[in-house]
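Chemist: Here is a sequence with its predicted model. Questions after.
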Amino acid sequence: MRVYYAAVEHVANDGSRHVWAAICLVNYNRRARDGFIFGYKDMSDEMGPCEVECPVEILALLTPTESKNASEWREKCRKFAARKAENAKKPDLKPGQLVEFEHAIYMTDSTTHKTLQVVRPENRRVIFRSPETGDTYAIRNVKQRAYKILDQTA
């Protein structure tokens, strides 16, 4: 709810059409002390924005462009969508499963762990327990990490 994407069509007098992507960053804070509770920044794909989560359905509506920035941005969005689709295919983690990460994870208590046991999955994070120490850790966006499930038993 912070970034909005749209396909914008411009039809010239000669009937030619050009469809480009509009990206709008939105900030809503109803408790703003200064009274400015809403702000936004709009931009086009030609500006090469950092936000790359544009839905593929919108990307499909865009007409070809000669802009290097727009082409690179569109490619980044397609790559992000492909990674997101691949991550969605990963099985949901269940309590009791042992998970081995491809790379050791550095925790805020200055420890690193490569293998952790699932305690409970939550909305955007999973609570893990270290098999060695019994300490628990919350890891966000686990499906974006490379891992394999060592133990299927829950």
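Modeler: Structure received.

Chemist: Please count neighbours and contacts with C-alpha atoms only from this point.
Modeler: OK.

Chemist: longest single strand anywhere in the protein?
Modeler: In the chain, with assignment by DSSP state E, the single longest strand is strand 17-28.

Chemist: report the longest helix in this structure, please.
Modeler: As assigned by DSSP state H, the longest helix anywhere in the chain is helix 68-88.

Chemist: Quick check: which helices or strands does it pack against?
Modeler: Under the contact definition 3 or more C-alpha pairs under 8 Å, 6 or more residues apart in numbering; DSSP states H and E, helix 68-88 sits against helix 56-59.

Chemist: Could you check the helix it packs on and say which residues are buried?
Modeler: Across helix 56-59, burial judged by 16 or more other C-alpha atoms under 10 Å covers Leu59.

Chemist: Just list what it packs against, helices and strands only.
Modeler: Judged by 3+ C-alpha pairs under 8 Å, 6+ apart, helix 56-59 is in contact with strand 3-11, helix 68-88.

Chemist: Adding mean neighbour count and distance to Ala104, write the ones you listed out as JSON lines.
Modeler: Compiled in JSON lines, the helices and strands packed on helix 56-59 are given as follows (neighbours: other C-alpha atoms under 10 Å; distance: least, C-alpha to C-alpha, whole Å):
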{"stretch": "strand 3-11", "mean neighbour count": "16", "distance to Ala104": "32"}
{"stretch": "helix 68-88", "mean neighbour count": "16", "distance to Ala104": "19"}
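
Chemist: Structure two is appended below for comparative analysis:
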Amino acid sequence: HMGPCEAECPERILALLGDTDDPGALHWRRRCLERLARPTRQLEHGMHIRLPNPVRFTDGYEGDEFIVHKRGRKIALAKPGSGYPSY
């Protein structure tokens, strides 16, 4: 009776699933669909973002505001005023 804890199934896979009466499966599908319905925003290079909670890094920096740096498919976050991060 253990079901998946994560609810990140892609819509294309959910569409392939057959009908079910299993309450656990229905609950999981509903959670997946709710996640897919949430609005998302793409991170763009140079965008300033604020996280809901501060993050502590190994260098001792703790903050909730960052600047997005993109190079190809890689994304790095830098603290404001620090310049570009090293990749």
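Modeler: In hand now; what should we look at? None of the values given here were measured: they were computed from a predicted structure.

Chemist: about what we covered before: can you tell me what sits against the helix or strand that the longest helix of structure 1 is followed by?
Modeler: Moving toward the C-terminus from helix 68-88 of structure 1, the next helix or strand (DSSP states H and E) is strand 98-106. Residues from elsewhere that reach strand 98-106 of structure 1 (C-alpha atoms under 8 Å, 6 or more residues apart in numbering): 112-118, 145-152.

Chemist: Please enumerate residues in contact with the next helix or strand after strand 98-106 of structure 1?
Modeler: Following strand 98-106 of structure 1 in sequence order, the next helix or strand is strand 112-121 (DSSP H and E). For strand 112-121 of structure 1, the surrounding residues in contact (C-alpha under 8 Å, 6+ apart) are 93-107, 126-131.

Chemist: out of the residues you listed, which are buried?
Modeler: So, by 16+ other C-alpha under 10 Å, the buried ones in the contacts of strand 112-121 of structure 1 are 93-101, 126-130.

Chemist: Turn the helices and strands packed on helix 56-59 of structure 1 into JSON lines, including distance to Lys41 of structure 1.
Modeler: Converted to JSON lines, these look like this (distance: least, C-alpha to C-alpha, whole Å):
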{"stretch": "strand 3-11", "distance to Lys41 of structure 1": "10"}
{"stretch": "helix 68-88", "distance to Lys41 of structure 1": "17"}
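
Chemist: Verify the contact between Ala138 of structure 1 and Val126 for me.
Modeler: Yes: at 5.6 Å, Ala138 of structure 1 counts as touching Val126 under the criterion of C-alpha atoms under 8 Å.

Chemist: okay, and the common contacts of the two?
Modeler: Between them, Ala138 of structure 1 and Val126 share no contacting residue, judged by C-alpha under 8 Å, 6+ apart.

Chemist: re the thing from before, just the buried residues of the contacts of strand 98-106 of structure 1.
Modeler: Judged by 16+ other C-alpha under 10 Å, buried ones among the contacts of strand 98-106 of structure 1: Thr115, Leu116, Gln117, Val118, Tyr147, Ile149.

Chemist: Show me what the fifth one lines up with in structure 2.
Modeler: What it means is Tyr147 of structure 1. Taking TM-score structural alignment, Tyr147 of structure 1 has no aligned residue in structure 2.
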